[in-house]
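Colleague: Just the structure for this:
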Amino acid sequence: MHILAHGIDIVRVHRVQHSIEEYGEKYLARVFTDVERAYAEDRPRRRFEHYAVRFAAKEAALKCLGTGWSQGIAWTDVGVVHDANGAPWLTVTGVAKRFADELGVKAWHVSLSHTDDLAMASVIAEG
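Modeller: This is a model prediction of the structure:
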């Protein structure tokens, strides 16, 4: 297998926090999967950081696909889950998966990092 694409994104935590506080449930349901929401809500002290880093992962994944948020891709088509050891994994479904399949993506790799101010994600699409 080989690297098909590498996407990186960085987000200011306060921008995601503002969107959550401004639009509430409507924003959360539109942007984050149920698994992502449960993960962030189970960690209230760093809740906004966890949402922001997942937002960054979604953006980085779409950079790999080269589509942006056009062509019918939903925010929830891309999600972050964790394995038993806590390592993050990317899930790609729906229209985003169709584009990934067309590109020949066989595996996704994701690395997340965040502070109280910034959230960063690096996503690699492997084929």
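Colleague: CA atoms for contacts and neighbours, from now on please.
Modeller: OK.
Colleague: list the helices and strands the strand or helix carrying H50 packs on?
Modeller: According to DSSP states H and E, H50 maps onto helix 47-65. Contacts defined by 3 or more Cα pairs under 8 Å, 6 or more residues apart in numbering; DSSP states H and E place helix 47-65 against strand 3-12, helix 13-31, helix 34-41, strand 78-82, helix 94-103, strand 107-114, strand 118-126.
Colleague: winner for burial among those?
Modeller: Comparing these by mean neighbour count (mean count of other Cα atoms under 10 Å), strand 118-126 comes out on top with a mean of 22.
Colleague: got the angle between that strand and strand 107-114?
Modeller: Relative orientation of strand 118-126 versus strand 107-114 (axes from the mean of the first three to the mean of the last three Cα atoms, to 10 degrees): 170 degrees.
Colleague: Next, the second sequence, to be compared with the first:
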Amino acid sequence: MRVLQGVNLVEISKLEASVKRQKGISLKRMFTPAERDYCAGKRMKFEHYAARLAAKKAFLQAVGINLKKKDAFAGIEVRNEPSGKPRIELSPRIRKIAGIMPEDQIELSLAHEREYAIATVVIVKR
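Modeller: From the prediction side, this is the model:
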């Protein structure tokens, strides 16, 4: 058994400024339609976008890969269980690149407030 861990912190105002500068194009490249729908329905939507971006970056840090294209982030999706607990779902392409097997366990923790969002990813490889 091997344990991998990644942590990432995102400054919310920088993400918001980037999205506004690019007129929302980056949202479509970095987030899935389900993630965009989820965040758009929230009062502080950029806090939620930033938490999801932090989760994607923390996952990549945990597995030790650096994807250069921002649209690769769309292959890493943050969803919520009915209980509200966040989880990461991977596209087959990202799963293969990252070497994640079906029996591997991915745990995700998110937090955000007005200025920052943070995510921690722990992967237990069996």
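Colleague: Select, out of the helices and strands packed on helix 47-65 of structure 1, the one closest to A60 of structure 1.
Modeller: When the helices and strands packed on helix 47-65 of structure 1 are compared by Cα to Cα, strand 3-12 sits nearest A60 of structure 1, at 4.4 Å.
Colleague: now for the closest one, which elements pack on it?
Modeller: Using 3+ Cα pairs under 8 Å, 6+ apart, strand 3-12 of structure 1 sits against helix 47-65, strand 118-126.
Colleague: And E77 of structure 2, what's its match in structure 1?
Modeller: Counting by TM-score structural alignment, E77 of structure 2 corresponds to G79 in structure 1.
Colleague: Likewise for G64 of structure 2?
Modeller: Aligned counterpart of G64 of structure 2 in structure 1: G66 (TM-score structural alignment).
Colleague: how close does its match sit to Y27 of structure 1?
Modeller: 24 Å (Cα to Cα, to the nearest Å).
Colleague: do the same with F55 of structure 1
Modeller: Using Cα to Cα, one gets 12 Å for the distance from F55 of structure 1 to Y27 of structure 1.
Colleague: Could you do A74 of structure 1 as well?
Modeller: From A74 of structure 1 over to Y27 of structure 1 (counting by Cα to Cα), the distance is 13 Å.
Colleague: right, and I118 of structure 2 touches E47 too?
Modeller: No - assessed by Cα atoms under 8 Å, I118 of structure 2 is found out of contact with E47, at 9.9 Å.
Colleague: hey, what's in contact with both of the two?
Modeller: With contacts defined as Cα atoms under 8 Å, 6 or more residues apart in numbering, the residues shared by I118 of structure 2 and E47 are H112.
Colleague: Can I get the helices and strands packed on helix 47-65 of structure 1 in TSV including distance to E59 of structure 1?
Modeller: Listed next are the helices and strands packed on helix 47-65 of structure 1 as TSV, based on distance: least, Cα to Cα, whole Å:
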stretch	distance to E59 of structure 1
strand 3-12	6
helix 13-31	11
helix 34-41	15
strand 78-82	9
helix 94-103	12
strand 107-114	12
strand 118-126	8
